[in-house]
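S.K.: Quick check, what structure comes out for this input:
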Amino acid sequence: MGRDGESKILFPTMKSLDSDKKAGKSGAVEEATANDNNGFFKDNAKIDFSNVKVEPLFEEEVDFDTFSKSDFRAVKVKECVAVPKSKKLLQFTLDDGTGTDRTILSGIHSYYEPEELVGKTLIAITNLPPRKMMGIESCGMLLSAVNNLKDSEDEELHLLMVDNHIPAGAKLY
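M.R.: I've put the predicted structure just below:
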């Protein structure tokens, strides 16, 4: 019942139930927790995309049957280490939801340090044939977004990371 004795209908919101209690806290604390995302995502208003050069889209089309054969899954990073004698490769031990660890190698060491990726939820294509690199069998490929900077040969790479609430093995459609 509402304060006026009338019936009260509750609608779900994204606001926490104790938000009124938190309203009294300092603005700095509110700002820090409002965008709590483990430090990986920035507010789009704070990102300058003016210096980004986007590659043109492929003109060749892929039919739906070919695309649907790709198995994209959410994977949790259990362990990540630099591959010895390689400047580029990181070796990931992943939980793909099957109960058996999956190993994937990725040439992203110049963009990420191994320890910052442990515990993250990434996207992988899991039904590629195994491929040996530096004597280690890689069973899949992690997805990333790559862009070049205008007036530069520099490249940015960002692993696709998703919400950690998505369970290992969740299929993407």
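S.K.: hey, let's count contacts and neighbours off CA atoms from now on
M.R.: OK.
S.K.: Which stretches in the chain count as strands?
M.R.: 52-53, 72-82, 90-95, 102-106, 121-125, 131-133, 136-138, 141-142, 144-149, 155-159, 161-162 (DSSP state E).
S.K.: With distance to Ala170 as added columns, please give those strands in JSON lines.
M.R.: As requested, the strands of the chain are arranged in JSON lines below (distance: least, CA to CA, whole Å):
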{"stretch": "strand 52-53", "distance to Ala170": "32"}
{"stretch": "strand 72-82", "distance to Ala170": "5"}
{"stretch": "strand 90-95", "distance to Ala170": "11"}
{"stretch": "strand 102-106", "distance to Ala170": "15"}
{"stretch": "strand 121-125", "distance to Ala170": "10"}
{"stretch": "strand 131-133", "distance to Ala170": "24"}
{"stretch": "strand 136-138", "distance to Ala170": "20"}
{"stretch": "strand 141-142", "distance to Ala170": "15"}
{"stretch": "strand 144-149", "distance to Ala170": "18"}
{"stretch": "strand 155-159", "distance to Ala170": "17"}
{"stretch": "strand 161-162", "distance to Ala170": "11"}
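S.K.: Second chain to compare with the first, below:
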Amino acid sequence: MNLEEQVTEPVEPKVETEPLFEEMVDFDTFSKSDFRVVKVKECSAVKKSKKLLHFVLDDGTGTDRIILSGIHAYYEPEELVGKTLLAITNLPPRSMMGIDSCGMLLSAVHTVNGEEKLNLVMLDDAIPAGAKLY
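M.R.: Model (predicted):
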């Protein structure tokens, strides 16, 4: 058999995820987190930071919400404008690079063949900004 006749099976990537938490959280504690649908109005790289992206978000309140996220290694700002994402909106503001970040965008992290991957939780664009996740 020559090389052209050999058929190689595709190699499946080795995907790894973190183990589930063993500690249980009661429903009252969980229900204190306010998960909301947000729409990305603007997104830009934070000057003097290699990791941070600055998001201006529509959270359905009529006032822009600012969230900073250390995901620049995984996304370019322009590819996120117009996307529908999921955020926790009732975290206390956290100052990063002199800017208050008012919430956290939700993402999934895993490794493929030893390389870390991150995917923002993106939702159907038909879901309006401000919709609550239950």
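S.K.: related to what we said a few turns ago, right, and the strands of structure 1 - which one's nearest Lys22 of structure 1?
M.R.: strand 161-162 (27.4 Å; CA to CA).
S.K.: so where is that closest one in structure 2?
M.R.: On structure 2, the counterpart of strand 161-162 of structure 1 by TM-score structural alignment is residues 122-123.
S.K.: Contacts for that stretch next, please.
M.R.: By CA atoms under 8 Å, 6 or more residues apart in numbering, the residues outside stretch 122-123 of structure 2 that reach it are 83-86.
S.K.: Could you save the strands of structure 1 as a markdown table and add columns showing mean neighbour count?
M.R.: Listed next are the strands of structure 1 as a markdown table, based on neighbours: other CA atoms under 10 Å:
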| stretch | mean neighbour count |
| --- | --- |
| strand 52-53 | 14 |
| strand 72-82 | 22 |
| strand 90-95 | 22 |
| strand 102-106 | 22 |
| strand 121-125 | 23 |
| strand 131-133 | 12 |
| strand 136-138 | 17 |
| strand 141-142 | 19 |
| strand 144-149 | 13 |
| strand 155-159 | 13 |
| strand 161-162 | 16 |
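S.K.: Select, out of those, the one closest to Val29 of structure 1.
M.R.: strand 161-162 (24.8 Å).
S.K.: on average, how far is that closest one from the matching bit in structure 2?
M.R.: In the superposition against structure 2, strand 161-162 of structure 1 averages 0.3 Å from its aligned positions (mean CA distance after the TM-score superposition for structure 1).
S.K.: can you give me how far that strand is from the chain middle?
M.R.: Centre-to-centre, strand 161-162 of structure 1 and its host chain are 2 Å apart (CA atoms, centre = their mean, to the nearest Å).
S.K.: Over to stretch 15-23 of structure 2?
M.R.: 18 Å.
S.K.: just stretch 90-106 of structure 2 next, same as before
M.R.: 14 Å.
S.K.: Contacts for that stretch, please.
M.R.: 33-34, 49, 65-69, 85-89, 120-121.
S.K.: give me that answer again for 6 Å
M.R.: With CA atoms under 6 Å, 6 or more residues apart in numbering as the test, stretch 90-106 of structure 2 has contacts from 34, 66-68, 86-89, 121.
S.K.: Identify the residue of structure 1 aligned to Gly70 of structure 2.
M.R.: Under the alignment by TM-score structural alignment, Gly70 of structure 2 pairs with Gly107 in structure 1.
S.K.: Excluding covalently adjacent residues, which one is nearest to its match?
M.R.: With sequence-adjacent residues excluded and distances taken as CA to CA, 6 or more residues apart in numbering, Gly107 of structure 1 is closest to Leu89, at 4.2 Å.
S.K.: Same check on Ser49 of structure 2?
M.R.: Met97 is the one closest to Ser49 of structure 2 (CA to CA, 6+ apart), at 8.0 Å.
S.K.: any idea how far the alignment partner in structure 1 of Val81 of structure 2 is from Ser106 of structure 1?
M.R.: Val81 of structure 2 maps onto Val118 of structure 1 when the alignment is built from TM-score structural alignment. To Ser106 of structure 1, Val118 of structure 1 is 14 Å away according to CA to CA, to the nearest Å.
S.K.: swap in Asp96 of structure 1?
M.R.: Counting by CA to CA - Asp96 of structure 1 and Ser106 of structure 1 are separated by 16 Å.
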